[in-house]
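Novice: Below is the structure, and that's it, no one-letter string:
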């Protein structure tokens, strides 16, 4: 094709017999970590009832998100310093031990503590999985393999709540955690046998201060986004957290400049590819997780379908996401296509949000399926291509840290998008209800209670909720448009000599030895 060039990197490493087995272990790990952030959602009411903790039940989800986000930069840097395989096995083992502790918890404090530990392990599993792809797959094929992980996220977002409901109703909510054990053991066995072992070590001191600052920043952001609406956006607690987080963010740069082995190398903050890709990932994840979380709620409340059927209705979205992930990964083997894929994906995200912004109580199944398909295709084209662009722009020794930066930004984007969407949905719904005779057992904070309203009022309330949901999607459009504009100015590049997988001839030409499993 005129104007493009095929990367001159060898394909042999990606076709080695062990690559398929290694990727299967990594995919299972991503499935475990991503499922664990969704499978618990439908089990929360039963957990609150059994453990008598309704007032603090939100911490069951927030604890996992907070811990997994906070430790992401540290896991990424430690993997660069000491080898990713052993840390990957450690984080997976920690995740499984914590899963058992969650399943055996006898009260809410025990469960929340176990969820923190589980988040620490899960955060390591995710970022090290993404970084390990850089060790076992050539740069030309990273996009294709990274696409698998994005598809897993989409499937987990739909399957997770369904499994959580089945376990809660048919067995026990404890199985939402215990199911991780058999899958995780298989993952550990495969990973221990086939993942490449590190051949390079560093004697540099760990940047404890940088790690503490980044963890504190992540904690502040997650707490603000998770509890801003509950505590009040103008409350002293939230305002104080925002101020403290901003101050810590300002302190990070001078601290990391002085560190011998910084958790967040300052050079990454000056890399246009890393910074723009992280911001694009932030915007894309804010939209994606808002769609994945609130569309099932819309279907169940407005159209009256069960949790299982809402998953069936979401199949066009999942299909679009899975197919576009796969195709985007294959297309991104040419470095010049990365920007085109990201611009196209973000533009389709905008189109999907605009279509979802027209949702009403009377929107039909055919129209919904079309809207979901467009949104799914857009969501699938962005996340892993962003990660590939960043990995291919940094030296091999910084792949872990770079992967952690993007993963961190995407996690914060997801928390931010869901929090802002939830706040906008609640306020707009309450505004649209003004003047309606809604009394009795109806609670505006629980849209499922619309069913108790008299039929004369119920339809108007359902229309109000549907329109409020659509408005929430429209409010995300400016953020995604900004991400689209950034994609136009993204200049991904690839240094094949520095960025080849450690087992490839290019890496060996740089003086690195081929890894052994």
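Specialist: Looks like it came in fine. These numbers come from a predicted model, not from an experiment.

Novice: going forward, measure contacts between C-alpha atoms and count neighbours the same way
Specialist: Noted.

Novice: check contacts around residue 177.
Specialist: Residues near residue 177 by Cα atoms under 8 Å, 6 or more residues apart in numbering: 36, 99, 100, 102, 103.

Novice: what's the distance between it and residue 121?
Specialist: Counting by Cα to Cα, to the nearest Å, the separation of residue 177 from residue 121 is 14 Å.

Novice: Kindly report the same for residue 448.
Specialist: 35 Å.

Novice: Now do the same contact list for residue 380.
Specialist: Going by Cα under 8 Å, 6+ apart, the list of residues near residue 380 reads 150, 151, 320, 321, 322, 323, 324, 325, 328, 345.

Novice: The nearest residue to it once chain neighbours are set aside sits in which helix or strand?
Specialist: In space, and not counting its chain neighbours, residue 380 is closest to residue 321: 4.2 Å by Cα to Cα, 6 or more residues apart in numbering. Under the criterion of DSSP states H and E, residue 321 resides in helix 315-331.

Novice: Who are the packing partners of that helix?
Specialist: helix 142-170, helix 337-356, helix 365-380, helix 383-391 (3 or more Cα pairs under 8 Å, 6 or more residues apart in numbering; DSSP states H and E).

Novice: Just say which of the ones you listed is most tucked in.
Specialist: Burial of those is given as mean neighbour count (mean count of other Cα atoms under 10 Å); helix 383-391 ranks first at a mean of 28.

Novice: Check which element follows that helix along the chain.
Specialist: helix 399-433.

Novice: this is the comparison structure:
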């Protein structure tokens, strides 16, 4: 029997039944658990490290979370297919809650890192399950608006004191309202046997190896050292081996070959990788530019970042609304405008222009000048979230879980690469640009940038000016590298064909116990949506919309 159907293709928010909105509320509350993280840990970490005497292991507070979150992403998609969305999401919330409790009660760095690891497992699974359930309930053509509501932010959550009550609320709402149909359930023994254990072990081990290497690189060991290169090479080779194993050997692959054999989907994965790499580098290091070159205190440097942060969510929401209204994601990703290269790829073009302008910033650039630059870059960052449609449009809905979990895996792995790459560029540039007298005051083995920044305001002139200029020049080099990576992301668009957004749904999943009236209304909406979509199609499926 076909695994796709139009019977649930409800065309707009106004036509959705009350049970849908309760489920969507459950998803939003679950995702909110992972919506405070980056800001919370950045503010609290210095105090935590001081209280727990963890200056030699503080980096693992973040890395353990990222490692666990990344490693569990592909596995979560397969678990959701085998054991059901609701059960896996509830377990994920419990794991996140347990990790938050351990982290909040930590009396040592080892206990804190252990709690962060469990939190990471829960967070990764929550993110995957929310994306999968949205895909189960909403056809791709209508998904932009809802995807924007749940996925436009750039802040995630690590504040243990808030997480515990939120976990209880999220668990209760999901338990009460997340009632979905599911395929005929096989026995637990059969489900366990259906897991791609070898593929999962290879992926988890490879991701762990990569992130350990990236955590050590430029901080504990040089990039050229065996301690960094060996695990990095093993990790990358392992990920390639996992793809080959799942393509040719695994009977029930965690990464089905169907989701990585289509050129357009591959281009979407590549674009997402570079999008998240550049985005995370800018969000992490732009405040450091303000603190070092503009002498802004930490709180004020965070406020100076607001033009970027405040533009990402609205522009991502806008792209979701436009995609939902038109069904044509290439209007966002790469519309063709005659005689205009930039016009063909306006979202990536905005990123390119924004990053290009950042390469001009120096120690004398007024803060007012940075605002429009950040707005341009932030709009580009938000619009490029439309790469999710590039990935999903060519795929059958039966692959929703695998494709979405792999997409989140790519994004999270990219985020793990962002900071070490930028940190290495910055460290090497500062070593050659900072005055020798100032370099001599920084203890060996410490992060050069973050050890130096607190001391800059107290430096006498002209040494302070020399240090500020050195930092500004070093950040310009970071922005130039990010500009080049934006160019690679732009080139990925050239590999994409325009595939119309479908209204098909995976009929194995959906709202539990729909009435005949609800199904009939949804079917009518879906058929009407399909007719409208056919009228909008160009003569050639490869033509731009």
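Specialist: Here it is on my side, so go on. Because the structure is a prediction, the values reported are computed rather than measured.

Novice: Could I get the contacting residues of the aligned partner of residue 330 of structure 2 in structure 1?
Specialist: Under the alignment (TM-score structural alignment), residue 330 of structure 2 pairs with residue 339 of structure 1. Neighbour list for residue 339 of structure 1: 487, 488, 490, 491, 492 [criterion: Cα under 8 Å, 6+ apart].

Novice: what residues are up against the last one?
Specialist: With contacts taken as Cα under 8 Å, 6+ apart, residue 492 of structure 1 has the following neighbours: 273, 335, 336, 338, 339, 389, 390, 392, 393.

Novice: With the first one instead?
Specialist: The contact partners of residue 487 of structure 1, by Cα under 8 Å, 6+ apart, come to 276, 277, 280, 339, 342, 343.

Novice: And the third one, how close does it get to residue 65 of structure 1?
Specialist: Using Cα to Cα, one obtains 20 Å as the distance from residue 280 of structure 1 to residue 65 of structure 1.

Novice: Name the residue in the two with the higher neighbour count.
Specialist: residue 280 (32 against 27; other Cα atoms under 10 Å).

Novice: Per the alignment, that one pairs with which residue of structure 2?
Specialist: Looking across to structure 2 (by TM-score structural alignment), residue 280 of structure 1 lines up with residue 271.

Novice: Just give me the neighbour total for the nearest residue to that match once chain neighbours are set aside.
Specialist: In space, and not counting its chain neighbours, residue 271 of structure 2 is closest to residue 489: 4.9 Å by Cα to Cα, 6+ apart. Counted with other Cα under 10 Å, the neighbours of residue 489 of structure 2 add up to 24.

Novice: Make sure residue 489 of structure 2 is actually in contact with residue 274.
Specialist: Yes: assessed by Cα atoms under 8 Å, residue 489 of structure 2 is found in contact with residue 274 at 5.7 Å.

Novice: burial count for the residue lying closest to residue 416 of structure 1 once chain neighbours are set aside?
Specialist: Spatial nearest neighbour of residue 416 of structure 1, excluding adjacent residues (Cα to Cα, 6+ apart): residue 225 at 5.5 Å. Residue 225 of structure 1 has 23 neighbouring residues, counting by other Cα under 10 Å.

Novice: Tell me which helix or strand residue 225 of structure 1 sits in.
Specialist: helix 208-231.

Novice: Check the offset of that helix from the chain's centre.
Specialist: 16 Å (Cα atoms, centre = their mean, to the nearest Å).

Novice: what packs against that helix?
Specialist: Helix 208-231 of structure 1 packs on helix 58-70, helix 72-82, helix 236-258, helix 399-433, going by 3+ Cα pairs under 8 Å, 6+ apart.

Novice: What residues of that helix count as buried?
Specialist: Using 16 or more other Cα atoms under 10 Å as the test for burial, helix 208-231 of structure 1 gives 210-229.

Novice: With stretch 301-319 of structure 1 instead?
Specialist: In stretch 301-319 of structure 1, counting by 16+ other Cα under 10 Å, buried: 301-303, 305, 307-308, 310-311, 313-319.

Novice: what's the neighbour count on the aligned residue in structure 2 for residue 466 of structure 1?
Specialist: Using TM-score structural alignment, the equivalent of residue 466 of structure 1 in structure 2 is residue 472. Residues lying near residue 472 of structure 2 (other Cα under 10 Å) number 26.

Novice: sec struct for the nearest residue to residue 472 of structure 2 once chain neighbours are set aside, please.
Specialist: Nearest-residue entry for residue 472 of structure 2: residue 362, 5.1 Å, with adjacent residues in sequence omitted and distances by Cα to Cα, 6+ apart. Judged by DSSP: H, G, I helix; E, B strand; the rest coil, the three-state class of residue 362 of structure 2 is coil.

Novice: To which residue of structure 1 is residue 362 of structure 2 aligned?
Specialist: By TM-score structural alignment, residue 362 of structure 2 lines up with residue 360.
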